[in-house]
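# just to be clear, the model below is a prediction. Sequence and coordinates:
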Amino acid sequence: MSIPIRKTLLLSITTSTVALSTFAGNSSKSPNIIIIMADQLRADLMQREGYALNTMPFADKLAKSGAWFNKAYTAAPASGPARVCMLTGRFPNATHVRSNHNIQDAFYSKDLFDVAHEQGYTTALVGKNHSHLSKERVDFWCPYNHGGQEAKQKSEKGEAFDKYLGTLDMYSNLEPSPYGVEGQLPYRMVDDASQWIDSLDGKPFLMWFSMAEPHNPYQICEPYYSMFPPESLPPLKSSAKDRKAKGEEYELLAEMMAQGHKGFQENLPRLRSIYHGMLRMIDDQLARLVDELKKQNIYDNTIILFIADHGDYAGEYGLMKKGVGLDDAITRIPMQWTGPGIKASTLPQEAHVSIVDIFPTICEIMDAEIPIGVQGRSLWPMLQGKEYPKEEFASVMAEDGFGGMYYTKADATDYQKEGAVGKQGLFFDELNTWTQSGTMRMLRKDDWKLVYDMDGNGWLYNLKQDPSEVNNRFNDPSCKETRNEMIEGLLRWDISSQDPLPVPRHRYRFKRNEHNYLFR
């Protein structure tokens, strides 16, 4: 949605807004807020999740000094849609951003940066944007992307490293990367963020610190390259043999990936190893950023949210990246909150939460009204250790697909013409016509997951018994009661998350729960 149209919408709904009560933080001073986002970080590859390797020790320690979730999900396993969802608190069916190619169509009343400015916060983006956010709406704009820093002035090492990234064609370097950790983007981002924070003279700020890693191109320098050698990695939950059970889209994805990345299957163990090394490098930079906050004496008044936009197969089904389906490997994300007013617990929260819940939560932290059109639910009472309705967070929904009918192999197989595969055998875009067509929804509740598509196809998995999600029990007679309950739950979510915009312009009063709960 363009800015003029969005402002018109704001004027039309102002008289219909019902004021929401909010919680103030424990500090009399407005807390700083830093959203640290990793791109394509898989949640279950962290030791606090039970993973055998200690990939992110600082993140694990930080999580246990605050509140963390092991049932947090993205709203869509693709960067653009997920990021727009986080900033607007709305699902893709409401934002209209169901692919990476519709970001400019974002539809909402106010987003996170609008509210922050209204509440007197100074704002910053340091890192990857890939959302509807634009430079003129942010006080400090310091963009980085998968090809490096998007700025004219760089250090000599930064300039050389960014040129190196450009040679990888968004795939990988199977050898240690040059220029050391000082050339890596997250390291340079910490320097930029620290310098900006130091310039604020105590004014409250909102920063979106958005790393482009561990997304491909998969690359890492020493000592991280050697930290998790291929032979030390735990076995995968699934293999390429399981793709047949998952469906044709998975087979097509693997076929395209093999064409686009020569030697992909043979290199898969090393790709997994590099991915693990990237996790540790990210963790070390998270620690550096927190140390800088402590040096500047603002850590105690700063709320830190660590999250990812979506996950990565990281070898499951013989795949890397993302691309098809709503498997936990790509939809479940880390989410941890630390800071003033947040009750610490070493155990994960029981609630099922979504990336769309972040915006309304921050609204209440800022003592701001949750804008009309937000579909997420505030987690602020829960984060403070206060009472909240357990039923409200007994399940969570996610979406996938840009719509229409499914494209299949019978339609066409010219992956190069479509742009999914490069001509030189070096490039492959997993988000393409075949993998992203159609529409499906996911419901997670208790140990179960339901995926249902527009053609009436269903997939039902017991994640405790079948974490690889290959044993579809949708038509299992013994699961009939569970299946019906899950379908009913998904239908309730679908109805409750219908877009309320625009609300009635005259007379009717639009009623909402004070914390934007959907089911109370």
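Looks like it arrived, so ask away. Residues are numbered from 1 along each chain as shown.

# going forward, measure contacts between C-alpha atoms and count neighbours the same way
Noted.

# Gly438 is in contact with Gly403, correct?
Yes. If you go by Cα atoms under 8 Å, Gly403 and Gly438 touch, sitting 4.3 Å apart.

# and those two? Which one has more around it.
Legend: neighbour count by other Cα atoms under 10 Å for Gly403 and Gly438, higher for Gly438 (18 against 14).

# and the more buried one, how far is that from His117?
According to Cα to Cα, to the nearest Å, Gly438 and His117 sit 38 Å apart.

# also Ala287?
Ala287 is 28 Å from His117, by Cα to Cα.

# with Ile33 instead?
With Cα to Cα as the criterion, Ile33 and His117 are 13 Å apart.

# neighbour-wise, which of these two wins?
Ranked by neighbour count (other Cα under 10 Å), Ile33 and His117 place Ile33 first, with 23 against 16.

# who touches the more buried one in this structure?
205-207, 302-305 (Cα atoms under 8 Å, 6 or more residues apart in numbering).

# on the three-state scheme, it is what?
strand (DSSP: H, G, I helix; E, B strand; the rest coil).

# could you find the closest non-adjacent residue to Arg270?
In space, and not counting its chain neighbours, Arg270 is closest to Pro230: 5.7 Å by Cα to Cα, 6 or more residues apart in numbering.

# hmm, Arg272 and the one you found touching each other?
Yes. The pair Pro230 and Arg272 qualifies as a contact (Cα under 8 Å) at a distance of 7.2 Å.

# more neighbours, these two?
Between Pro230 and Arg272, counted using other Cα under 10 Å, the more crowded position is Arg272 (20 against 16).

# which SS class is the more buried one?
helix.

# off-centre distance for the helix or strand hosting Ile36?
In the assignment (DSSP states H and E), Ile36 maps to strand 32-39. Taking Cα atoms, centre = their mean, to the nearest Å, one finds strand 32-39 lying 11 Å from the centre of the chain it belongs to.

# ok, second structure coming up, stack it against the first:
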Amino acid sequence: MRKWFVAWCLAITAFGVGCGAPPPNFEAAVSPDNLIHRRIERYSEWRDARRVDAGTGRAIALGALPERAIVRLGVLEGEAHGGTATIRVYAGDRAAARLRTGRAERWADYRIPLEGHPPGAACTLIFDTDHPVWIGPCEVIDAAAAPPPNVLIYLIDTLRRDHLHCYGYDRPTSPHLDALAQEGVLFTNLMTQSSWTKPSVASLFTSTYPNVHGAQDRPDIMRKGLPDMAATFARHGYETHGFITNPNILPLWGFGDGFFRYVDVESSDRVNADDAKVVDKAIAALDAAAGRPWFFYVHTMGPHEPYDPPGGSPFMAASYAEHGIFRERRKEIDLYDGEIRYSDEQFGRFVAALKAHNLYDNTLIVVLSDHGEEFWEHGGESHGKTLYEEVLAAPLIIKLPGGAHAGTRREALAELLDIGPTLLDVLGLPKEERFQGRSLRDIIETGADPQRTGYASLVNLAYSIRAARRGPMKYIRDLAGGWERWYDLESDPGEHHPHKSPPPDGESLRIHTARVAMRGGAGLHLLMTCGDEARTVEGFLRGAALGDFELQYYDWKGEAWREGDAVHFRLLTQHPTDRARERDFWHAELAEQDHARLRIDAPPDAAIEARILVDGAPITPEWQHLGAGRGDIDPAQPFQALDLIADSDSHDPAGLPRRFAVYLWYVADPDAIAPEELDPKMRGALEALGYL
């Protein structure tokens, strides 16, 4: 690949000098930043691009040439057209190179060396094209500059840490990861934020908990306006690339916006996903990004079911003495371990490429997983169904630039949302204040073990579970199942013997779980559970202090809009197209129960008036549920938002009766409540709900 780039660049340079083109108008040159910007998708690659309109002599100014200048240019020609585009490269007023595009329908990335031209001369690109051309990147770099450390996050999907040799597993599943652990810092207690991909990776990308980023259930889309790890690195001069092959983190669900380039490697064929194809794309990008500090996210799928490692598993037995489910479990584990070995080999191939490019020592490498996998430890298999350790205990290895703290182990609890803050801190970059995670730098450098509390949640299909962990004590609350349990992971690592009564630290874990669950959900909530009958629910919530709102529902069955100081809504429990759409497979057939949720920003003292109609008539008490069971409020009369205060988990659709109803309640930001300003009755109510 590197030879191809060099040969192509030499061909461009030799062809361009003295080409006899008309003299350009340098005074008309504009910066690429002044061109129309758009996110372009082509063949499952999303890229930030600028548009050069059709015309002759369109000039793009790239600034002064550094000592060892290289022009980096990505070109996409867009829709079908009849001609080619010619791009001339000038150093000052001297023609340095020329290239003709090949009418390619895919992105073409060029590197044009300009060594030998006087440093300080203005670099200008001149486009002659009869059709619009998209460009990105479009810049001149200094090949002699010493870039800051590069950053690689390498995620291996569905990887249990207790199946890696460097974590004590007896099988040699992970020789390349073992080698990385010897050159880095191995964390023994990473807690993922969920037990399936979408919420966990969203927490990794945004450093927020699942209830904050909103990408929790199958049809959920990540909220806009969140902090973004890739975008943060881009602001600090890094070129950000993502390479994925899991359909749960496609741009369709709100992922990838912070990356300059986000590449989907055949996620539609997840059954045949091959880590090698993802690694091939990432290795190729090393050449394209050469000379720039880069941030890479590489997401491979090897250990994810179905377990079918290329070439078979070296751990398969010739025969199995077990019978029934025990035999199947043994075979699946052997295949799973084979998948891990293959994924490890592909990771090793990428490390070898980093070393071949002389990048390994100056790259900060993070290897982790989004969740683990069940093999009937609690009666089930796969993942995304429970929050036991087999699905939350993931590996975390951090290799620092220059090999600092090589071969050390850290026992402190870490979470996925700690990764972003840690990377910024280690590299000396400014904090992103909205990140909810905490930097692990002090733990890495000193071995400190602060008593942190970790949190995970699962809102997937019919499951609605929360978990918290501090030290060896773990708390699990299953809202759909209606139970809560405490486990001591030191004496009961398999989580089979829960405490018969809450342990001394049990109540604080319960409160922590409730408080974290409230984050991201502050505001006034209206929830409609659909039931089986066709109904129309409409009305408004009015208040001068009401802020932004969001409606989570099918766009063909519901809408919300603002008129003055009122937020209006119209919701249908059923729609004539439901049958044609198979009632949205994910929600109606698999999810907790079909529902619509309207959330409106509101301060605790907001004065609110509500009007709710069902099929044109005022809602009846049997269908209306206010706050934490308040029966003394008439929503048609003004009331305060805080009057409807409730525990957000008590209104989880998974735990509510499966029938038509409308729930109206308020969730306060627990960090914004001033207890000293509350009357004793309200203070007691908030304490009972876990706010204080």
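That came in fine, so what should we check first? Since this is a predicted model, take the numbers as computed values, not measurements.

# now the residue nearest to Ser109 of the first structure when sequence neighbours are not counted: how far from Asp309 of the first structure?
For Ser109 of the first structure, ignoring the flanking residues on the chain, the nearest one in space by Cα to Cα, 6+ apart is Leu10 at 5.6 Å. For Leu10 of the first structure, the distance to Asp309 of the first structure equals 27 Å [Cα to Cα].

# please say which of these two ends up with more neighbours.
Taking other Cα under 10 Å, Leu10 of the first structure and Asp309 do not tie; Asp309 has more neighbours (31 against 17).

# the second structure: which residue goes with that one?
Alignment note (TM-score structural alignment): Asp309 of the first structure maps to Asp370 of the second structure.

# what do you get for Leu460 of the first structure?
By TM-score structural alignment, Leu460 of the first structure lines up with Trp486.

# any idea which helix or strand carries its match?
Using DSSP H and E, Trp486 of the second structure falls within strand 483-488.

# how about the strands in the stretch 51-200 of the second structure?
Counting by DSSP state E, counting those that start in this stretch, the stretch 51-200 of the second structure has strands at residues 55-64, 69-76, 86-91, 94-100, 108-113, 122-129, 133-142, 150-156, 185-191.

# quick one: list the elements packing against the first one.
Judged by 3 or more Cα pairs under 8 Å, 6 or more residues apart in numbering; DSSP states H and E, strand 55-64 of the second structure is in contact with strand 122-129, strand 133-142.

# the match of Leu460 of the first structure touches Arg470, doesn't it?
No. In this structure Trp486 of the second structure lies outside contact range of Arg470 using Cα under 8 Å: 11.3 Å.

# pick out whichever of these two has more residues nearby.
Trp486 (25 against 17).

# quick one: contacts for that one?
With Cα under 8 Å, 6+ apart, Trp486 of the second structure has these contacts: 473-476, 498-499, 502-503, 506.

# quick one: the strands in the first structure?
32-39, 67-69, 72-73, 122-127, 140-145, 148-149, 205-214, 302-308, 335-338, 353-354, 395-403, 438-445, 448-453, 458-462 (DSSP state E).

# okay, the helices and strands packed on strand 55-64 of the second structure, which one's buried deepest?
Of all these, strand 122-129 carries the top mean neighbour count, a mean of 24, counting by mean count of other Cα atoms under 10 Å.

# can you tell me how far the nearest residue to Asp488 of the second structure once chain neighbours are set aside sits from Gly428 of the second structure?
Using Cα to Cα, 6+ apart and skipping the chain neighbours, the partner closest in space to Asp488 of the second structure is Met473 (4.8 Å). Look at Met473 of the second structure and Gly428 of the second structure: by Cα to Cα, they are 34 Å apart.

# what do you get for Pro310 of the second structure?
41 Å.

# more neighbours, the two?
Taking other Cα under 10 Å, Pro310 of the second structure and Gly428 do not tie; Pro310 has more neighbours (13 against 9).

# corresponding residue for that one in the first structure?
Under TM-score structural alignment, Pro310 of the second structure pairs with Cys221 in the first structure.

# check Ala282 of the second structure too.
Ala282 of the second structure maps onto Ala193 in the first structure, by TM-score structural alignment.

# check contacts around that match.
Here Ala193 of the first structure is in contact with 126, 209 (Cα under 8 Å, 6+ apart).

# first-to-last residue distance for stretch 47-60 of the second structure?
End-to-end distance for stretch 47-60 of the second structure: 19 Å, by Cα to Cα.

# ok, now stretch 416-434 of the first structure?
Using Cα to Cα, the two ends of stretch 416-434 of the first structure sit 13 Å apart.
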